[in-house]
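*Asks:* the following block contains a protein sequence and its predicted model.
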Amino acid sequence: MSGENESVTYRVEDHVAVITLNRPEQRNALNFDAYDRLERAFRQAVRDPDARCVIVTGADPAFCSGDDVREIMAGPKPAIPPPPTVRHAPTPAAMAALECDKPVIAAVNGAAVGWGMELALYADIRIASEKAKFAELFIKRGLTCDVGGFYRLPAIVGPAKAAELLFTGDVIDAEEALRIGLVREVAPHAELMDRARALAARIACNPPL
C-alpha cells in the first residue's frame, strides 16, 4: 500500500491490485519519479500473493498525458547522446508492465496520449470512459513510440490502422477506439471503475495458477 502523496499509488482489495497514476495537476504526466514508481508497482503486483488481477488507471481528469517534458528535459542528460534510431529495448516501466504475470485491465478515464497510450496498450483489456482520448503523439515531436505502438497496437487494431495512428499522431475519442477494437467497452465516466472492478473480480475468482 502506498501513500496518497506519491506519484503512483498501489492498493489491493479483494485480490485486485489498483495502480493509480497520481499527478492529477499534471494530468498524470510521468516524470522520473513516476516512471520509477510505476515500474516498482508492476513488480510489486507480480510478487504480491494477494493480487490476482491488476487495474491501472489515473487520478482524474486524465489517464496519462505521457512524459512530463519540462521535468525530464531539465533532468540529467547522458554523457553521449543516443543515436536517433528506433528504440530497440523497452523502457524499464514498459518491461515491468509487459512482464506482469497477472491479468491487467486499463481503466482509461481521460487522455491516454504519448506514453500514456503505450501504457494502455500494455494492458490485456482496456475499458474507456466516455471522456477518454487516445493518441500516439510521438510523431508530432519527432520521436518514436515504445514497444506498445510498434507491436501491441498492430496486433489489436490491425497494421493499416496502427500505421495511420502512428504516422499522423491523430487523436481519437472513446467511440472511435471502440469501433476499431482498441477498447472492450465505453462506460459512463462515473461508472468506469465499477465496471473495471467488476471485470477484475470475475477474473480474480478463478484459480490463480
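*Replies:* Here it is on my side, so go on. Residues are numbered from 1 along each chain as shown.
*Asks:* going forward, measure contacts between C-alpha atoms and count neighbours the same way
*Replies:* Noted.
*Asks:* hmm, residue 104 is touching residue 52, no?
*Replies:* No: shown here, residue 104 and residue 52 do not form a contact pair, counting by C-alpha atoms under 8 Å, at 9.5 Å.
*Asks:* tell me where the protein has helices.
*Replies:* Along the chain, counting by DSSP state H, helices occupy 32-47, 69-74, 92-98, 115-122, 147, 153-157, 159-168, 174-179, 192-204.
*Asks:* nearest to residue 63, out of the ones you listed?
*Replies:* Evaluated with C-alpha to C-alpha, those place helix 115-122 nearest to residue 63, the distance being 6.9 Å.
*Asks:* that closest one - contacts with which helices or strands?
*Replies:* Packing partners of helix 115-122 (3 or more C-alpha pairs under 8 Å, 6 or more residues apart in numbering; DSSP states H and E): helix 92-98.
*Asks:* what packs against the helix it packs on?
*Replies:* Short answer (3+ C-alpha pairs under 8 Å, 6+ apart): helix 92-98 packs on helix 32-47, helix 115-122.
*Asks:* quick one: contacts for the residue most central in space within the chain?
*Replies:* With distances taken as C-alpha atoms, centre = their mean, residue 119 lies nearest the centre of the chain, 2.3 Å away. By C-alpha atoms under 8 Å, 6 or more residues apart in numbering, residue 119 lies in contact with 94, 97, 148.
*Asks:* try it against this one:
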Amino acid sequence: MPENSILLEIDQGVANITLNRPQSLNSFNTEMHEALRDALEKVRSDDSVRVLVLTGAGRGFCAGQDLGDRNVAPGADAPDLGHSIETWYNPLIRTLKDLPIPVVCAVNGVAAGAGANIALSCDIVLAARSANFVQAFCKLGLVPDSGGTWILPRLAGMARAKGMALLGEKLSAEQAESWGLIWRCVGDEVLQDETSKLARHLAAQPTAGLALIKQALHASTTNSWDEQLDLERDLQRKAGQSEDYREGVSAFMEKRQPRFKGR
C-alpha cells in the first residue's frame, strides 16, 4: 500500500488529512480507501485531536472513484458497485458524520462524484473560488452515492438537487455558497490560511459540546418536534455536567479567556 496516498499530520490538536494522488485528481482506488480508513481510525483514537481538516493535494480536491480501478472491459463480468459502496464509501461517510469533533473540509479544486459528496458530508466546508462541485454520476448512468441523494435535497432543495444530479453540470464555489451547500467561498490564495485559522479556533473551543451539537443537528432530520425537544433536554443535561461548562461560566464571570479541555 503506497504510504503517501494519504498524508496525516497532527499538530496542536488539529489533524490534517490530505488526499494525495494528485496525478489522478485524488480519485479513490482501493489503496487510498484503506489508507484513509486507517488515518481516520488514528484520528478517532487520539484524544489529543480536537478538529479534523480534510483537503486534497494538487489542483483538485477529489474526482471521486478512479475508474481505472474498475474492471469494465467488454465481455467481462460487471463490477458490483454496491459492494464497493458498502465496503468503502458508506463507512467513510458514516465515520465523518460520527466523529466527535468538528470536521472541516477545504475544497481546493474540483470535487466530483463521490468527492463532491464526501466534501459536503463534512461539518464546515470552505472552498477556493476556483473550485467547483460536479454530480458526475449521471454521465456514467449511475446514481449519486456517498450520501448525495440525502445531502443535496436537504442543503439545496429538491429542484436544485434534481438539476445537479440529472444534468451533472459544474457548480461553482460561489454558487454553492449562495445555495447554502457550503459555509464559505474564499480566494484561492487565502484558502489555506482561512482553513488553518478556522481549525485553530475550533480546536480551542469546548469540543465535547460541539460533538453534542453535531449529534442534535443530525438527529433533527428524522426526529419529530417533540422528539427533538426531548433530545435537546437530554444533551443539555449532559453538557451542563461537563468541566468545559464550568470553565466557560467561570471565564465569563472572571472576564478572561476560557481554557477548555474539550474531548
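*Replies:* That came in fine, so what should we check first? Everything quoted here is computed from the prediction, not taken from an experiment.
*Asks:* would you mind finding the most buried of the helices of structure 1?
*Replies:* helix 115-122 (a mean of 25; mean count of other C-alpha atoms under 10 Å).
*Asks:* mean shift between that one and structure 2?
*Replies:* Aligned to structure 2 and superposed, helix 115-122 of structure 1 gives a mean residue distance of 0.9 Å (mean C-alpha distance after the TM-score superposition for structure 1).
*Asks:* check the offset of that helix from the chain's centre.
*Replies:* The chain centre lies 4 Å from the centre of helix 115-122 of structure 1; the measure is C-alpha atoms, centre = their mean, to the nearest Å.
*Asks:* before we move on, back to that, TSV please, covering the helices and strands packed on helix 92-98 of structure 1 and showing distance to residue 79 of structure 1.
*Replies:* Supplementary listing: the helices and strands packed on helix 92-98 of structure 1 in TSV, determined by distance: least, C-alpha to C-alpha, whole Å:
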stretch	distance to residue 79 of structure 1
helix 32-47	18
helix 115-122	24
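*Asks:* tell me which of these approaches residue 128 of structure 1 most closely.
*Replies:* Nearest to residue 128 of structure 1 among these is helix 115-122; the distance by C-alpha to C-alpha comes to 10.0 Å.
*Asks:* which of the contacts of residue 119 of structure 1 sits closest to residue 176 of structure 1?
*Replies:* Once C-alpha to C-alpha is applied, the member of the contacts of residue 119 of structure 1 that ends up nearest residue 176 of structure 1 is residue 148, at 18.8 Å.
*Asks:* from the middle of its chain, how far away would the one helix or strand residue 210 of structure 2 maps to be?
*Replies:* In the assignment (DSSP states H and E), residue 210 of structure 2 maps to helix 207-219. Put simply, helix 207-219 of structure 2 sits 15 Å off its chain's centre (C-alpha atoms, centre = their mean).
*Asks:* quick one, what contacts residue 137 of structure 1?
*Replies:* 113-114, 166, 169-170.
*Asks:* residue in structure 1 matching residue 68 of structure 2?
*Replies:* Under the alignment (TM-score structural alignment), residue 68 of structure 2 pairs with residue 70 of structure 1.
*Asks:* now do its match against residue 31 of structure 1, distance only.
*Replies:* Using C-alpha to C-alpha, to the nearest Å, residue 70 of structure 1 is found at 9 Å from residue 31 of structure 1.
*Asks:* repeat that for residue 112 of structure 1.
*Replies:* From residue 112 of structure 1 to residue 31 of structure 1 the distance is 16 Å (C-alpha to C-alpha).
*Asks:* the more surrounded of these two?
*Replies:* residue 112 (30 against 21; other C-alpha atoms under 10 Å).
*Asks:* residues touching that one, list them.
*Replies:* Neighbours of residue 112 of structure 1 in contact, by C-alpha under 8 Å, 6+ apart: 62-66, 120, 132-135.
*Asks:* the counterpart of residue 26 of structure 2 in structure 1 - how many residues pack around it?
*Replies:* Following TM-score structural alignment, the counterpart assigned to residue 26 of structure 2 within structure 1 is residue 28. Neighbourhood size, residue 28 of structure 1 [other C-alpha under 10 Å]: 29.
*Asks:* thought residue 28 of structure 1 was touching residue 59?
*Replies:* Yes: if you go by C-alpha under 8 Å, residue 28 of structure 1 and residue 59 touch, sitting 7.2 Å apart.
*Asks:* what's the overlap in contacts for the two?
*Replies:* 21-22.
*Asks:* stretch 213-230 of structure 2 corresponds to what range in structure 1?
*Replies:* Using TM-score structural alignment, stretch 213-230 of structure 2 pairs with nothing in structure 1.
*Asks:* which residues sit against that stretch?
*Replies:* Contacts of stretch 213-230 of structure 2 (C-alpha under 8 Å, 6+ apart): 231-232, 235.
*Asks:* what residues sit buried inside it?
*Replies:* Across stretch 213-230 of structure 2, burial judged by 16 or more other C-alpha atoms under 10 Å covers 213-216, 228.
*Asks:* circling back: now the contacts of residue 119 of structure 1 in CSV, with distance to residue 24 of structure 1?
*Replies:* As requested, the contacts of residue 119 of structure 1 are exported to CSV (distance: C-alpha to C-alpha, whole Å):
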residue, distance to residue 24 of structure 1
94, 21
97, 21
148, 23
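*Asks:* out of the residues you listed, flag the one nearest to residue 45 of structure 1.
*Replies:* Nearest member of the contacts of residue 119 of structure 1 to residue 45 of structure 1, counting by C-alpha to C-alpha, is residue 97, at 9.9 Å.
*Asks:* quick one: residues contacting the counterpart of residue 16 of structure 2 in structure 1.
*Replies:* Aligning on TM-score structural alignment places residue 16 of structure 2 opposite residue 18 in structure 1. If you count contacts by C-alpha under 8 Å, 6+ apart, residue 18 of structure 1 has them with 9-12, 54-57.
*Asks:* cool, and residue 101 of structure 1?
*Replies:* residue 46.
*Asks:* repeat that for residue 115 of structure 1.
*Replies:* Neighbouring residues of residue 115 of structure 1 by C-alpha under 8 Å, 6+ apart: 64-67, 136, 145-146.
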